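Undergrad: coordinates for the following, if possible.
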Amino acid sequence: MVQFEGVESLTRMFVLVSGELVGIIVGGLLLGLMTRLILGRIGLIPAMRDHPERLAGLRRRIRYVLISACLGLCLGALGLNGYLVFQRTDPYVQTTEWINAIPPDFWLKLALSLAKVIGLVIAGRMVINMLVRLLNSLMGKAKAFEGIRANDESIEVFFSSLTAILSNCIKFLVVIAAAALLSLPGPVAAYLLAALYIYLFFTIGLLVVKAVAAIVDSLDALSKKYSSPDNWLRHYEKLSILIPLFRRCLEYVIYVTVATLVILQLSFIERFAVIGPRLTKVIGIFFISRVIIEIGNILIDRFQQEQKNLTEKERKQRLTLIPLMKSAMKYVVYFTAILLALNAMNFNPAPLLAGAGIIGIVIGLGAQPLINDLVSGLFILFESLYLVGDYIETGQGRGVVESIDIRTTRLRDPGGQQHILRNGQIGDIINFSKRYTFAEVEVGVAYDTDLDLAYTVLAEVGRKIREVNQDVLEDMKVLGLQNFGESELLLRTITRVKPGCHQQVARDLRKLIKEAFDGQGIEIPYARRVLIFKTETEENPLKDNTSSTLSDRMR
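TA: Prediction:
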């Protein structure tokens, strides 16, 4: 190895580097000229005359590859010579030794290999163009299938991704074949092949995700198109809420599988690949648990719908118990799913259950209000103190019962506000929905009113509303004179109605009573105000007299 030293060595190195750079540039220009001539000949073929834009695009890509290769070789030459200088080795002498060691037929083989590589690149480009046309044709047929338009976007995304992936794979294969033709060292081809595998894993995984999206959208559209009350697809609308979750779980499974395959290609982290199948099991357990919950909800609702001949009380009991059944089923399924997921991850759930039991005892001792709410909720349900749909009044609120949970009760008051009451704090309860209730209406009449006529009109109103309103159970009862007011006689009436209907019936009665009293000339007194306006003279009647007296005295 000759040491790099002196002005002579520096001059030779400068000449060598300049010659290498000029040779690389001239070689690139020659290859570009040869490529242009070859593509020009190809353009004369009759089949290619109708596609000049494709040849122009191919020419631009080859020019881009040649320019990139020339730049890379120039940088490589500069880097190699710089490394030799750093090692205090004369680049000229070292390069001369390497050239002398090259076999005589090396350059011929290199030229032939480069020609093969250029031909390979051209062939790869033509294959990619043919592939693009084929995939575009398939995409058009897929979009036209069954005349469905809801999945067009997902189909376009899938085929565009498929086109890009296959094109890149062909380019990878061209690079690997070029490395073999140029007789590059064995590790280069091995690394390129490993990179191709990793790329394929990632891209195929993403492609499968997009394919799943396209397939799921297509099946969703087909199911909605062909569903009817007469076939099993009538349940699809209720299960369709699982479609987004199904897609997401499939995506996660694909991502985990791809990550596992990539990890297997990397020896230094290969031991972590066992986590992938476990995570896949956990995702599957979670999705299956959701499917079981939705199917259970459908079965419970179907059981409720099949019970036709139910009394009003039985119907309210079902409406009360069905949410509790769904909630209990959901908790049981999720608890079982957690245990199965822990087992899938090779965790023994027995110590966790034992610890949870001890923690539950400790929490129970310190959560007396919670236990009180739970126990009170159970008694409310078992004794049917009130049910969903009942109109009740408690110390904390009044309104229609919307739901009864184990711990809370939700009321909707007439103003639209929702009251959430703890079961343990609900004291006295007034239930307006047990068997019947009374619509109470009080109306005032003038003191000079014929009370017998007023009673007759009220009774007629009671008979009329019973005929037109099914919520009225009996004719109105006129209880008589309730009170002597300052300007009115207060008459009281009650009407037996169905549970929870008393307020609306009372409103309807007031309207009918007003119309009937107006028709019979019965006055309903109302407050009157009398305004008295005083003139200036009335406010001070002595003012004018006083002024006259003073005038007389001054005279």
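
Undergrad: for the rest of this, base every contact and every neighbour count on C-alpha atoms.
TA: Will do.

Undergrad: quick check: which element contains the spatially most central residue of the chain?
TA: Centroid-nearest residue in the chain, with CA atoms, centre = their mean: residue 244, separated by 7.1 Å. Assigned by DSSP states H and E, residue 244 belongs to helix 243-265.

Undergrad: check which residues of that helix are buried.
TA: 246-264 (16 or more other CA atoms under 10 Å).

Undergrad: residue ranges for the helices of the stretch 1-150 of the chain, please.
TA: With DSSP state H, counting those that start in this stretch applied, the stretch 1-150 of the chain shows helices at 6-43, 52-86, 91-101, 106-143, listed in chain order.

Undergrad: break down the stretch 401-550 of the chain into its strands, ranges please.
TA: 408-412, 418-422, 429-431, 437-445, 477-484, 489-497 (DSSP state E, counting those that start in this stretch).

Undergrad: ok, back up a step: and the helix holding residue 244, what does it pack against?
TA: Packing partners of helix 243-265 (3 or more CA pairs under 8 Å, 6 or more residues apart in numbering; DSSP states H and E): helix 186-226, helix 275-306.

Undergrad: one more, for comparison:
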Amino acid sequence: MLDALAGIKGLYRDFAVIGGELAIVVVALLLLDAVVRLAFRRLDAIPPLRRFQGRAKALRRSVRWALFGAGLLLCAAVAAYNGLLIYRGVDVFTATRDQFARIPPDFWKQLGIGAAKVVALVIAARLIVRWLRKLIGVLEGRAMAFEQLRANDEAITAFFAALRRIVSNAIWLSLLIVASGLLPFPAAVPGYLTIALNIYLAVALGLLLVHTMAVIIDSLEALSKKYWYREGYLGWYERLSALVPLLRRCLEYVIYVAVATVVLSQLQFIAHLAVYGPKVVKAIGIVFLAKVAVEIANLLVDRSLSGEDDASEVERQRRLTIGPIVKSLLGTTVYFVAFVLILRAFDLNPLPILAGAGILGVVIGFGAQPLINDVVSGFFILFENLYLVGDYMETGNARGTVESIALRTTRIRDPNGQVHILRNGLIGEVVNFSKEYTHAVVEVGVAYESDLNQVYRVLGEVGSQFQKECADVLEPTQIRGLKDFGDSALLVRTVTRVKPGRHRQAGFALRKLIKEAFDREGIEIPFAQRVVSFKEAGGRETFEEEGSAPQPEDG
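TA: Below you'll find the model as predicted:
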């Protein structure tokens, strides 16, 4: 046949040779399929074997699909090999003729034996796949019956279904590798198929682990709640359980990196990048352990600062103030150590980097003097005990309760709910209403016709009653006397010593009691009045009174 193509020149002859080779492959596979079909028919004709007719049909379909896959693989190999020859400028006709000339006399015999072995391997693989599917089904049933995993039945079913698919595909890919060694393929084909199998297993198993990671972690968490629950460790568990989502993400990243490392190691032209995989895994582990260390440190700080239940209010405020500062310093230290360890994991010397960072910090420090001033002022605020978290203070235009004190800023929430964020370096004069005691100053106006002795007596009674009813009052209300002659009222000033930061609430309650007492005693609280005169066109004059009660001062 090759001699008949000798008169054709150029690519036409090459394409004719390639078409002939593909035709030979197709015809050979068709003949092999016919032989297999004839063999199965003869087996079906045997009476004792007729009861296995269903299994025989399934096996026949498997063999046919195997032959079909082998045919596609052979055709692809023929086309790829001849395409490579054309790319290299080799005459396909000459190369094919030389190949046929070098074929040993027993080549076709060995080819037939190899094909028979492949068919036997297909049958064996079919049986192995069926047995493994049954085994996986048994394992799935046991997992479904496990007490702690009943809530995850759908996830378990999906996991084992994916596992069946991966095992089945891996066996058939392994069969292709063995078949490529039994058949007269180029020596590089089994190696390429092995690389493909390794990459498939790495990616498939990695994705399977990622998709089932939530189920595994949730199940372990349920087991930990059941078997490791102790009253003394309850606080630890509640705090550390917040790290479970971070653990899940870190494990997913580790799996992704491991899969990428395996894939890179299988591809020679980028295999040198695989050395970074273990380093990245170390970095992920360091980040997670650093977060765990910070959480444990915060828990220890909270427990050490919680102290005894009988601590004074001032001591509790001091602990609330110092706690965030200590946590911030510990967290910064842990993350700095983690950064150095990550550099060492990538074989980087941290000393030059730290030295450069120090020089850069000095340069930045000259331009960041306000920031340094804020930090230094924050230390002085803490050490001089100017104010603590929970104190009611006033500085500049800000007045309210201190919510937090950091090294750089102080947060104050005013009575209207607005938050004032003040730089520590800009805080000047501070008025602290929460040191030992404070005064609730209430000024009340009475009519000029009122008997001041009666007013003082009623206010004294109200002050005594107020001390009994309000736990924030430290001493009875003092009547300081007549403060001012107003336009329409005499202004009487009262002062009540109350607990730190409670002057506003005490003032509100005291005003209510004074109003009720004045109403009972008939003491008038006057308010300004204004008479407006209107003259109509007919000369008639009308009057309209307007009045407004005096507004009390903010106590």
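
Undergrad: returning to what we had before: need the strands of the stretch 401-550 of the first structure in TSV with distance to residue 293 of the first structure and mean neighbour count, can you?
TA: TSV is the format used below for those (distance: least, CA to CA, whole Å; neighbours: other CA atoms under 10 Å):
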stretch	distance to residue 293 of the first structure	mean neighbour count
strand 408-412	23	21
strand 418-422	26	18
strand 429-431	34	16
strand 437-445	40	19
strand 477-484	52	14
strand 489-497	41	21
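
Undergrad: before we move on, the earlier item: closest to residue 209 of the first structure out of the helices of the stretch 1-150 of the first structure?
TA: Nearest to residue 209 of the first structure among the helices of the stretch 1-150 of the first structure is helix 106-143; the distance by CA to CA comes to 17.0 Å.

Undergrad: the following helix or strand past the closest one against the second structure, how far on average?
TA: Later in the chain than helix 106-143 of the first structure, the nearest helix or strand by DSSP H and E is helix 152-181. Overlaying the second structure shows helix 152-181 of the first structure at a mean distance of 2.8 Å from the equivalent residues (mean CA distance after the TM-score superposition for the first structure).

Undergrad: helix 152-181 of the first structure to helix 106-143, inter-axis angle?
TA: Interaxial angle of helix 152-181 of the first structure relative to helix 106-143 (axes from the mean of the first three to the mean of the last three CA atoms, to 10 degrees): 170 degrees.

Undergrad: so which elements touch helix 152-181 of the first structure?
TA: Helix 152-181 of the first structure packs on helix 106-143, helix 186-226, going by 3+ CA pairs under 8 Å, 6+ apart.

Undergrad: just put those in CSV and tack on mean neighbour count and distance to residue 350 of the first structure.
TA: CSV is the format used below for these (neighbours: other CA atoms under 10 Å; distance: least, CA to CA, whole Å):
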stretch, mean neighbour count, distance to residue 350 of the first structure
helix 106-143, 15, 52
helix 186-226, 17, 37
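
Undergrad: using JSON lines, please lay out the ones you listed together with distance to residue 296 of the first structure.
TA: Output for these, formatted as JSON lines (distance: least, CA to CA, whole Å):
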{"stretch": "helix 106-143", "distance to residue 296 of the first structure": "36"}
{"stretch": "helix 186-226", "distance to residue 296 of the first structure": "21"}
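
Undergrad: contacting residues around the closest residue in space to residue 153 of the second structure that isn't next to it in sequence?
TA: Closest residue to residue 153 of the second structure apart from its sequence neighbours, by CA to CA, 6 or more residues apart in numbering: residue 144 at 6.2 Å. Residue 144 of the second structure sits next to 150, 153, 156 when contact means CA atoms under 8 Å, 6 or more residues apart in numbering.

Undergrad: and what of residue 381 of the second structure?
TA: Contacts for residue 381 of the second structure were tallied using CA under 8 Å, 6+ apart; they are residue 387.

Undergrad: host element of it?
TA: helix 369-383.

Undergrad: now do the buried residues in that helix.
TA: Counting neighbours by 16+ other CA under 10 Å, helix 369-383 of the second structure gives 370-372, 374-375, 377-379, 381-382 as buried.

Undergrad: between the residues you listed, which is nearest residue 116 of the second structure?
TA: For the buried residues of helix 369-383 of the second structure, the nearest to residue 116 of the second structure is residue 371 (82.2 Å; CA to CA).
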